[in-house]
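> sequence first, then the predicted structure, then my questions.
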Amino acid sequence: MPPRTSLPRRAAKSPTLRKLSVVIAIVLAYQIWLSVQAGGKVGPGVGADRDERGRFPVDVELGFAPERYHILRLQKHGRIAGTDGQVVHLRGVAPAGVDALAREYWIKHIEAPERGS
């Protein structure tokens, strides 16, 4: 009778499990990268001017003119108040919405709007 190999050793030899572990590692690395780069996108003063519901306005800067897809994605987190070139003005954004917006790879920067705008 041949010697029995352990389960971890057999799993390491399985091409399917190796491919699956590579895919899982890539997805985890991408999620970590999104979290790390999201920290530098939110400018100072975002969320300082909250209303009675705890929501606030933000200006979302993209690296390009927004298209329908981007506007629809931004509407999930607040009301669109207009656009100025590559900047989309959102109102009524919750703190969780800012976190979700910052994780979008196509968003360049999130700022508090200037007073009077």
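Perfect, thanks for sending it.
> rest of the way, CA atoms for contacts and neighbours
Noted.
> so which residues of this protein form helices?
7-13, 15-38, 68-75, 95-102 (DSSP state H).
> Leu34 against Arg103, yeah?
Yes - between Leu34 and Arg103 there is a contact under C-alpha atoms under 8 Å: 5.5 Å.
> neighbour-wise, which of these two wins?
More neighbours surround Arg103 than the other of Leu34 and Arg103, with 19 against 15 (other C-alpha atoms under 10 Å).
> let me see the contact set for the more buried one.
Leu34, Ser35, Gln37, Ala38 (C-alpha atoms under 8 Å, 6 or more residues apart in numbering).
> and here's the other structure:
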Amino acid sequence: MFNKSRSFIRHPSIWFTCLILVLLLAWQGWAFATMNERITPDLKTALESQKYVNIKVVLPFSPEPFHMEKFHDMGTVIFANENSIMINRVKAKDVWSLAREYWITSIALNHQ
């Protein structure tokens, strides 16, 4: 029986599955570690004291329908141009969720 379990551990699909799990954990760790860099200090302060915030999201590209749909799910999109979107009434948890996305450059408090 010991030899069978050993051959199970050495099976290529087990190693591949372990590799995928390690890569997913590394990706999530990186997203969690870098999300603070994407949120401006004034927005962090506002998130502590307000239930909803108005934000400006900056992207390194023009948003596509997928991105706009995600933004519409989180609040009211009031303006979009080449690489930035202004969204009103966004919950704090949604701001932190957006900050974990690798395709977002920055998220700032919209003062308009």
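Received the coordinates, thanks. As the structure is a prediction and not an experimental result, all values here were calculated from the model.
> report the TM-score for the pair.
Overlay of the two chains. TM-score (TM-score structural alignment, normalised by the length of structure 2): 0.85; 110 aligned residues with a C-alpha RMSD of 2.1 Å.
> any chance of the helices of structure 1 in JSON lines, plus distance to Ala81 of structure 1?
Below are the helices of structure 1 laid out as JSON lines (distance: least, C-alpha to C-alpha, whole Å):
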{"stretch": "helix 7-13", "distance to Ala81 of structure 1": "54"}
{"stretch": "helix 15-38", "distance to Ala81 of structure 1": "23"}
{"stretch": "helix 68-75", "distance to Ala81 of structure 1": "10"}
{"stretch": "helix 95-102", "distance to Ala81 of structure 1": "16"}
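> what's the most buried one of those?
helix 95-102 (a mean of 18; mean count of other C-alpha atoms under 10 Å).
> what's it in contact with?
For helix 95-102 of structure 1, the surrounding residues in contact (C-alpha under 8 Å, 6+ apart) are Ala38, Gly39, Lys41, Val42, Gly47, Arg55, Leu74, His77, Gly78, Ile107, His109, Ile110.
> look up how far Trp30 of structure 2 lies from Trp15 of structure 2.
As judged by C-alpha to C-alpha, to the nearest Å, Trp15 of structure 2 and Trp30 of structure 2 stand 22 Å apart.
> same question, Asn3 of structure 2
Using C-alpha to C-alpha, Asn3 of structure 2 is found at 38 Å from Trp30 of structure 2.
> Tyr30 of structure 1 matches what in structure 2?
Aligned by TM-score structural alignment, Tyr30 of structure 1 pairs with Trp27 of structure 2.
> run the chain-centre distance for stretch 41-59 of structure 1.
What separates the centre of stretch 41-59 of structure 1 from the centre of its chain is 17 Å, taken as C-alpha atoms, centre = their mean, to the nearest Å.
> over to it now: how far is its first residue from its last?
Start-to-end, stretch 41-59 of structure 1 (C-alpha to C-alpha) is 12 Å.
> repeat that for stretch 49-63 of structure 1.
Where stretch 49-63 of structure 1 begins and where it ends lie 26 Å apart, using C-alpha to C-alpha.
> just stretch 66-79 of structure 1 next, same as before
15 Å.
> spatially central, which residue of structure 1 would that be?
Arg103 (1.5 Å; C-alpha atoms, centre = their mean).
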